[in-house]
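**Student:** With the input below, show me the fold.
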Amino acid sequence: MTSEPRNNRSLLFEEASEWLIRIRENPQSADTRATFEAWRRTSSDHEQAWSDLCRLWSATGKAEPFYRPLAQSSKPKAPKAMRLPVFSLPRLATALAIVCVSALAVFFAAPSLMIRLSADHVTTTAEIQTIRLEDGSTVQLAPESALRIEFHDGVRQVVLVRGEAFFDVAKDTNRKFKVVAGGTEVEVLGTAFDVHVTEASTTVSVARGSVSAFARNASPPSSNNMLAPGDAIEIDERTGIATRTLVAADDVGSWRQGRLVVSNATIASVVDVIRHYDSAWITLADTSLGEQRVTGIYDLKSPELALGALVDPFGGRVRNFGSSVRVISRH
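**Tutor:** So this is what the prediction gives:
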């Protein structure tokens, strides 16, 4: 189970921008530098995001770097150094940095902005929203999710633009209820089910009744998959390949009660879900730890405790830097 609420490029650029501001405010902090280095080395995408930000700062050509190691990268094309404006007042420099980075982030955050403009309902971190549709159906929208309603000309259709939602559909024998999520389409008459869409795949789990889920670009149409209570299916966004599994019907949509139920999921994917319920910025600094698989139930109402319970059996530790940053690594 994974989730990618924002365009990955804009997300990482925003994270890099936050690190620039934090380090600029407290450049002598060894903890800040160590935590930053852990974030930067997490993946090549993190390195690239930081290099892109450094390159933008270097283009100003106005000052010497305030922390030269942070401007260096192992990539051949990395900028020589990150140049930041030098001011006599650190707070003034930070304020100007925030203004500049915010302006740059507008461009990189455009995909997220487009989602907000095109959706009828959008949730933020730790927010669950209940939506009552005109046909009597209800939708519970998970944190950091977006939904668009397309009821028209006798058609009951909604689009899950991002994230996860639990549908309890009112029966109407004259009109099927359709959910479009990425490259997947779900059709029902009256039932209760959960849909979770990411950039990589869409997962449909059934709590009551039956649904038909299929890849929209699949051929032939007979590739439809009928699901009964306790059935789940994950459809790959790129290939349309469907993988079926069994779940406990009572656990479908358990996030609505503040419970995350996972079976043979990677720690990294579970962390991705918990991020939507925690206002702190969470980074998984140990890639090998993230690859470990777990089966269990985690308390989404206490994200910090859930993270600890998740990684502790594998020698992991959650380090808190204030109330806004959590770094997960080995002991």
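
**Student:** When you work out contacts or count neighbours from here on, use the C-alpha atoms and nothing else.
**Tutor:** Noted.

**Student:** so how far is residue 184 from residue 299?
**Tutor:** Going from residue 299 to residue 184 by C-alpha to C-alpha, to the nearest Å gives 29 Å.

**Student:** repeat for residue 57
**Tutor:** Relative to residue 184, and taking C-alpha to C-alpha, residue 57 is found at 41 Å.

**Student:** Neighbour count for residue 299 and residue 184, which is higher?
**Tutor:** Shown here are residue 299 and residue 184; by other C-alpha atoms under 10 Å, residue 184 has more neighbours (24 against 18).

**Student:** thinking the more buried one is in contact with residue 224, fair?
**Tutor:** No: using C-alpha atoms under 8 Å as the test, residue 184 is too far from residue 224 to be in contact (10.5 Å).

**Student:** Need the overlap of contacts for those two.
**Tutor:** 213-215 (C-alpha atoms under 8 Å, 6 or more residues apart in numbering).

**Student:** Mind checking which of these land in strands?
**Tutor:** 213-215 (DSSP state E).

**Student:** which residue ranges form the helices in the chain?
**Tutor:** 8-25, 30-40, 44-58, 68-71, 90-108, 110-118, 267-275, 287-290, 303-311 (DSSP state H).

**Student:** how about JSON lines for these, with mean neighbour count and distance to residue 194 added?
**Tutor:** JSON lines is the format used below for the helices of the chain (neighbours: other C-alpha atoms under 10 Å; distance: least, C-alpha to C-alpha, whole Å):
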{"stretch": "helix 8-25", "mean neighbour count": "19", "distance to residue 194": "24"}
{"stretch": "helix 30-40", "mean neighbour count": "16", "distance to residue 194": "33"}
{"stretch": "helix 44-58", "mean neighbour count": "20", "distance to residue 194": "31"}
{"stretch": "helix 68-71", "mean neighbour count": "16", "distance to residue 194": "43"}
{"stretch": "helix 90-108", "mean neighbour count": "15", "distance to residue 194": "31"}
{"stretch": "helix 110-118", "mean neighbour count": "14", "distance to residue 194": "21"}
{"stretch": "helix 267-275", "mean neighbour count": "21", "distance to residue 194": "15"}
{"stretch": "helix 287-290", "mean neighbour count": "16", "distance to residue 194": "25"}
{"stretch": "helix 303-311", "mean neighbour count": "19", "distance to residue 194": "22"}
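
**Student:** Alongside the first, I'd like the structure of this one:
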Amino acid sequence: MNPADQFSPDLALWIIRLSVEDPELRRNAQMEFKIWKQQHPEYQGQLDQMLSFSDEIQQLPNTHRISSQTISHSLETSQQSRQRVQHWFAKTTVFCLGLVVAGGIGYFSLEQRPFAYYAADFKTATGQQQRFILADGSQLILGAQSAVNLRFNDAVRQIDLVQGEFYIEVAKDPQRPLSVHTSQADFKALGTKFIVNQSASMSTISMLHSKVEVRSQHAAANTAIVQQGQKITADEHGLGAIEWIDTDLVELAWQQHQVLAEDLPLSDVLSRLNREHDAMIWFSAAELAEFKISGVINMQQDLNQILDLLVQQYPTLKLKRLGTSVVYISRGGSAR
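**Tutor:** Predicted structure coming up:
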């Protein structure tokens, strides 16, 4: 029997995190793993098997010329349920060897905190939207496979967006303005209704009512006030230009799991599709950086139909399907 078949989903997750190439991420994972082991002694009997199998996985870059980031990407991008991770992990080596034969090895982006999703205060499953009533009466709707942490007390109302997106109607409390934190920006709610989306490289807020103050995480002096009917994107370079939106159309699209794309990076579209569908999409964000998508995309449409439409728009994209659960997307030539 494959050792991975015997692992709990939790241990499969730790194997991935302990095998990444980035030294800082690996050190962080080792420290967190030490704490986790102390909290879960019931897994002690499986640890010897896990460590042995982890050593084997770490040798893949030498034995099969595969970056360990390639091994970890599918978990980091899709962050599916624990049962799905365990099923995927048992098949990882076979899948990677298939890519070697196809000559399609790529180096994939790596989310920094894959386990944070599972530890979040509120989270949703793949393809699911769910409404939550917060302690202050605010109404929060989490998008598919999204997660948040909350810090609410007598002086502060703060939402940390771990991954994904949410829609919120903020309860009024002049003494405690609600703030939202993402990897790219902080948003201070001066109004009542807005949508926040976070991808690996950027965060976007769409203001549906009143206004919000935005401050870049990467450029302290970079701030802006975003009014109703406007949106702004923040990335590693700071804040982008303020753009106008149709608030009714944006809100309707949110309710119907649609994305209103206007020169949206293809990698961002694929990441959203990973949150809406059980299949896993592997890709390199850097390799696909030239590809931009415009139009209305129904995220819950049949995944194969969506991918086929993307290839029709960009014939240089190459799709490799492995069964019904894995799709590998790469660039075959120059983007148009």
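
**Student:** Would you give the TM-score for this superposition?
**Tutor:** The TM-score (TM-score structural alignment, normalised by the length of structure 1) is 0.64; 254 aligned residues with a C-alpha RMSD of 3.7 Å.

**Student:** on that earlier part again, now the helices of structure 1 in JSON lines, with distance to residue 219 of structure 1?
**Tutor:** Below are the helices of structure 1 laid out as JSON lines (distance: least, C-alpha to C-alpha, whole Å):
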{"stretch": "helix 8-25", "distance to residue 219 of structure 1": "30"}
{"stretch": "helix 30-40", "distance to residue 219 of structure 1": "42"}
{"stretch": "helix 44-58", "distance to residue 219 of structure 1": "35"}
{"stretch": "helix 68-71", "distance to residue 219 of structure 1": "50"}
{"stretch": "helix 90-108", "distance to residue 219 of structure 1": "36"}
{"stretch": "helix 110-118", "distance to residue 219 of structure 1": "29"}
{"stretch": "helix 267-275", "distance to residue 219 of structure 1": "30"}
{"stretch": "helix 287-290", "distance to residue 219 of structure 1": "36"}
{"stretch": "helix 303-311", "distance to residue 219 of structure 1": "40"}
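
**Student:** so which of the ones you listed gets nearest residue 165 of structure 1?
**Tutor:** Among the helices of structure 1, the nearest to residue 165 of structure 1 by C-alpha to C-alpha is helix 267-275 (13.3 Å).

**Student:** The closest one vs structure 2 - mean distance after superposition?
**Tutor:** By mean C-alpha distance after the TM-score superposition for structure 1, the fitted helix 267-275 of structure 1 averages 2.0 Å away from its aligned residues in structure 2.

**Student:** now the angle from that helix to helix 303-311?
**Tutor:** 170 degrees (axes from the mean of the first three to the mean of the last three C-alpha atoms, to 10 degrees).

**Student:** ok, residues contacting helix 267-275 of structure 1?
**Tutor:** Contacts of helix 267-275 of structure 1 (C-alpha under 8 Å, 6+ apart): 1-4, 262, 281-282, 284, 289-294, 300, 303, 306-307, 310-311.

**Student:** same check, this time on stretch 137-153 of structure 2
**Tutor:** Under C-alpha under 8 Å, 6+ apart, the answer for stretch 137-153 of structure 2 is 79-80, 117, 120-135, 157-171, 275-276.

**Student:** Now the buried members of these.
**Tutor:** Among these, those scoring as buried are 79-80, 117, 120, 122-129, 157-171, 275-276 (criterion: 16 or more other C-alpha atoms under 10 Å).

**Student:** quick one on the thing from earlier: tell me the one among the ones in strands among the shared contacts of residue 184 and residue 224 of structure 1 nearest to residue 47 of structure 1.
**Tutor:** Among these, and counting by C-alpha to C-alpha, the member closest to residue 47 of structure 1 is residue 215, at 34.7 Å.

**Student:** so that closest one touches residue 233, yeah?
**Tutor:** No: Residue 215 of structure 1 is not in contact with residue 233 according to C-alpha under 8 Å; the separation is 11.1 Å.

**Student:** Who has more neighbours out of these two?
**Tutor:** residue 215 (26 against 21).

**Student:** What spatial separation is found between the closest residue to that one other than its chain neighbours and residue 209 of structure 1?
**Tutor:** Leaving aside its chain neighbours, residue 215 of structure 1 sits nearest to residue 184 (4.5 Å; criterion: C-alpha to C-alpha, 6 or more residues apart in numbering). Residue 184 of structure 1 is 19 Å from residue 209 of structure 1, where distance means C-alpha to C-alpha.

**Student:** what's the mean deviation for the lengthiest strand in structure 2 versus structure 1?
**Tutor:** If you go by DSSP E, structure 2 has its longest strand at strand 157-169. Compared with structure 1 after fitting, strand 157-169 of structure 2 deviates on average by 1.6 Å (mean C-alpha distance after the TM-score superposition for structure 1).

**Student:** how much does that strand deviate in direction from helix 266-276?
**Tutor:** 90 degrees.

**Student:** What residues in structure 1 pair up with strand 157-169 of structure 2?
**Tutor:** Mapped onto structure 1 using TM-score structural alignment, strand 157-169 of structure 2 spans residues 156-168.

**Student:** Residues contacting that stretch, please?
**Tutor:** In contact with stretch 156-168 of structure 1 (C-alpha under 8 Å, 6+ apart) are residues 3-5, 115, 119, 137-151, 175-182, 190-198, 253.
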